[in-house]
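>>> I'd like to go over a predicted model; first the sequence, then the structure.
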Amino acid sequence: MSSTVTRSPRQLIRHHVRTQRQALTSAQQHQAAQQLLQQCQQSHHFTDAQHIALYLSNDGEIDTQPVIDWLWQQHKHVYLPVLHPFSKGHLLFLHYTSTTAMQANRYGIQEPILDIRLVKPARELDLICTPLVAFDHTGQRLGMGGGYYDRTLAPWHHSRQHPYPLGLAHNCQFVEQLPHEAWDVPLPTIITPARTFSWSTP
C-alpha cells in the first residue's frame, strides 16, 4: 500500500510559487530584472544607502545583477551573504566587487570565499535585500525554510534600527495571505517589477 506525504500549507505555497517562477522565460526574466532596476533607482532606500547587502539570484529568483551593477556605478558598497562556517543557520556579509573570488556553498549558490577582512557586521549595513519565495498583502515573507534571514533580521524586528530589510520578488510571488509563525519577520518594503509595496511598522 503506497503512502502519500501530506504537505503543509506553507510547503504547498512554496512549491506552487517556485514552479511559477521557474516557468518564466529568459525574455520575461530579463524584462522583469530591468523593471526591478527602475523601481530600485526610484527608491530612497537605495539612493540614501551606502552599504547594501544583496544576493545572487538562484532557482528562478528575479535577477539582481542589474541592481548590483547600478550600485557599483553609484560607488556604493555591495555585500553578499555567506553561510556562517561555525554558527549553523546564520549568515555573514562580505564585501563584493567584480573581482571577488567566489565558490559554491552547500546549496550550490555562489558566494564569496570567506575572508574575515571583508566581513561587514550586519548592524553596520544600511540595507539588507532579502530573497523570498512568496509574500502577502501584510508583508509576511515565505522563504526557503532555512530561517537564515529571519535570524539575521530579528534584531531589526525588535529594535527597528539598522539595517533596514527590503524584499525583492517577481510579480507572480504575491499571494493574498500566507500562514506565518511567531519567528517570521514581516518586511516593511517589498519591491517587484510592477510596484513597491510598503507597510507601516509598529
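Perfect, I can see it now.
>>> Every contact and neighbour count from this point should use C-alpha atoms.
OK.
>>> How about Trp183, nearest residue that isn't a chain neighbour?
With CA to CA, 6 or more residues apart in numbering as the criterion, Trp183 has its nearest non-adjacent residue at 7.0 Å, and that residue is Asp150.
>>> do the same with Phe93
Spatially, and ignoring its direct neighbours in sequence, Phe93 is nearest to Pro81 (4.6 Å; CA to CA, 6+ apart).
>>> What separation do you get for the residue nearest to Tyr149 when sequence neighbours are not counted and Ser8?
Distances taken as CA to CA, 6+ apart put Thr130 closest to Tyr149, at 7.1 Å, once the chain neighbours are dropped. As judged by CA to CA, to the nearest Å, Thr130 and Ser8 stand 23 Å apart.
>>> So which of the two has more stuff around it?
Thr130 (21 against 10; other CA atoms under 10 Å).
>>> List the buried residues for the helix or strand hosting Gln39?
Here Gln39 sits within helix 26-41, counting by DSSP states H and E. Within helix 26-41, the residues that count as buried by 16 or more other CA atoms under 10 Å are Gln29, Ala32, Ala33, Gln34, Gln35, Leu36, Leu37, Gln38, Gln39, Cys40.
>>> swap in stretch 104-117?
Residues of stretch 104-117 classed as buried: Gln110, Glu111, Pro112, Leu114 (neighbour count, 16+ other CA under 10 Å).
>>> Please compare the first structure with the one that follows:
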Amino acid sequence: MILSRQDFRQHIREKRNQLHSDVQFQASMELVTQCAQLSEFQTAQHIALYLSADGELITTPLIEWLWRQGKRTYLPVIHPFSKGHLLFLHYDQHTPMVLNRYSIAEPKLDQTQILPIQQLDLICTPLVGFDSTGHRLGMGGGYYDRTLEPWFKTGRGPKPIGLAHDCQQVEKLPVESWDVPLPKIVTPSRIWDWE
C-alpha cells in the first residue's frame, strides 16, 4: 500500500508525539552538539529558527546556545498581507510574543524587528518527515517551500537546514513539483548531507 502525504504526516506526527519528555530533552541537547560542529552555524550571524510545537524537536537549547555565541536569531511570523508567506523577526528573551492562527507562538509584529529574508544566513526549517534524498514533508501550508524557492532556483540567499527527530526519517516520501529538497538535515544522532 502506498501512503499519501497526509498518511505520512499523521503517522510521523504520532511517532514524535509519543516521545517521552526525557527523550525530547536529550534530543534537544544532542541537536546543539550536532549543530555546533557545522561550519554553517559557526560562520552565520543571522539565523532563523522556529519554536517547537506538536512534538517537534525542541529548539530552545539551540537558540540559547546561539545567543551565547553572540548570534542573532529570528523567528517566522505569518505575513499579514501576503497569503502563504513568512516574515522573519528578530527574537531574544525580551521579544513580546503572540499566538498565531495555528496557536503557535510568534513575535508580535513590529516592522522595526523584520529582517529581509535575503539578509539571513541560515534558515532552520521545521518538518514532519524527510527521506533519504533530502525531501522534506511539511505541515502542508507551503510556507517554507515558498520561502526557500529563490534559494532552490538560484542557490543564492539563506541556506536551509532541516531539524528533526531521528524517527522522522522515512525511506521515500511522495514528492510534488513545488517541494524544495534540503541540502542538510540535522537529527540528534547524525547530520544528513546531500551537498
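Perfect, I can see it now. Because the structure is predicted, anything quoted here is derived from the model rather than measured.
>>> can you tell me which residues contact the aligned residue in structure 2 for the residue nearest to Tyr149 of structure 1?
In structure 2, Thr130 of structure 1 lines up with Thr125, judged by TM-score structural alignment. Going by CA atoms under 8 Å, 6 or more residues apart in numbering, Thr125 of structure 2 touches Leu49, Tyr50, Tyr144, Pro160, Ile161, Gly162, Leu163.
>>> Asp166 of structure 2 contacts Pro188, doesn't it?
Yes: with contact defined as CA atoms under 8 Å, Asp166 of structure 2 counts as touching Pro188 (6.7 Å).
>>> The residue nearest to Phe93 of structure 1 maps to what in structure 2?
Looks like Pro81 of structure 1 aligns to Pro76 there (TM-score structural alignment).
>>> ok, which stretches of structure 2 are helices?
In structure 2, the helices defined using DSSP state H lie at 5-17, 21-37, 39-43, 60-68, 143-154.
>>> for the fourth one, packing partners?
With contacts taken as 3 or more CA pairs under 8 Å, 6 or more residues apart in numbering; DSSP states H and E, helix 60-68 of structure 2 sits against helix 21-37, strand 72-78.
>>> can you rerun that using 7 Å?
helix 21-37 (3 or more CA pairs under 7 Å, 6 or more residues apart in numbering; DSSP states H and E).
>>> I'd like the distance between the residue positioned nearest the centre of structure 2 and Lys159 of structure 2.
By CA atoms, centre = their mean, structure 2 has its centre lying nearest to Thr125, at 1.8 Å. As judged by CA to CA, Thr125 of structure 2 and Lys159 of structure 2 stand 10 Å apart.
>>> Counterpart of Pro150 of structure 2 over in structure 1?
Counting by TM-score structural alignment, Pro150 of structure 2 lines up with Pro155 in structure 1.
>>> Redo the buried residues of helix 26-41 of structure 1 as JSON lines? Include distance to Phe93 of structure 1.
Listed next are the buried residues of helix 26-41 of structure 1 as JSON lines, based on distance: CA to CA, whole Å:
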{"residue": "Gln29", "distance to Phe93 of structure 1": "26"}
{"residue": "Ala32", "distance to Phe93 of structure 1": "26"}
{"residue": "Ala33", "distance to Phe93 of structure 1": "23"}
{"residue": "Gln34", "distance to Phe93 of structure 1": "25"}
{"residue": "Gln35", "distance to Phe93 of structure 1": "26"}
{"residue": "Leu36", "distance to Phe93 of structure 1": "23"}
{"residue": "Leu37", "distance to Phe93 of structure 1": "22"}
{"residue": "Gln38", "distance to Phe93 of structure 1": "25"}
{"residue": "Gln39", "distance to Phe93 of structure 1": "24"}
{"residue": "Cys40", "distance to Phe93 of structure 1": "21"}
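>>> ok so, going back, list just the nearest of the contacts of Thr125 of structure 2 to His11 of structure 2.
Leu163 (18.1 Å; CA to CA).
>>> if we can go back for a sec, read off where the helix holding Gln39 of structure 1 ends up in structure 2.
Counting by TM-score structural alignment, helix 26-41 of structure 1 falls onto residues 21-36 of structure 2.
>>> Give me the mean deviation of that stretch from structure 1.
Compared with structure 1 after the fit, stretch 21-36 of structure 2 shows a mean deviation of 0.5 Å (mean CA distance after the TM-score superposition for structure 1).
>>> Please name the nearest non-neighbouring residue to Gly142 of structure 2.
Excluding the flanking residues, the one nearest Gly142 of structure 2 by CA to CA, 6+ apart is Gly84, at 6.8 Å.
>>> Give me the distance between the one you found and Met29 of structure 2.
32 Å.
>>> Same question for Met139 of structure 2.
From Met139 of structure 2 to Met29 of structure 2 the distance is 25 Å (CA to CA).
>>> How about Ala48 of structure 2?
Ala48 of structure 2 is 19 Å from Met29 of structure 2, where distance means CA to CA.
>>> How about Gln45 of structure 2?
Taken as CA to CA, the span from Gln45 of structure 2 to Met29 of structure 2 is 21 Å.
>>> Name the nearest residue to the counterpart of Ile191 of structure 2 in structure 1, ignoring sequence neighbours.
The pairwise alignment with structure 1 assigns Ile191 of structure 2 to Thr196, based on TM-score structural alignment. Using CA to CA, 6+ apart and skipping residues adjacent in sequence, the residue nearest Thr196 of structure 1 is Ile190, 5.9 Å away.
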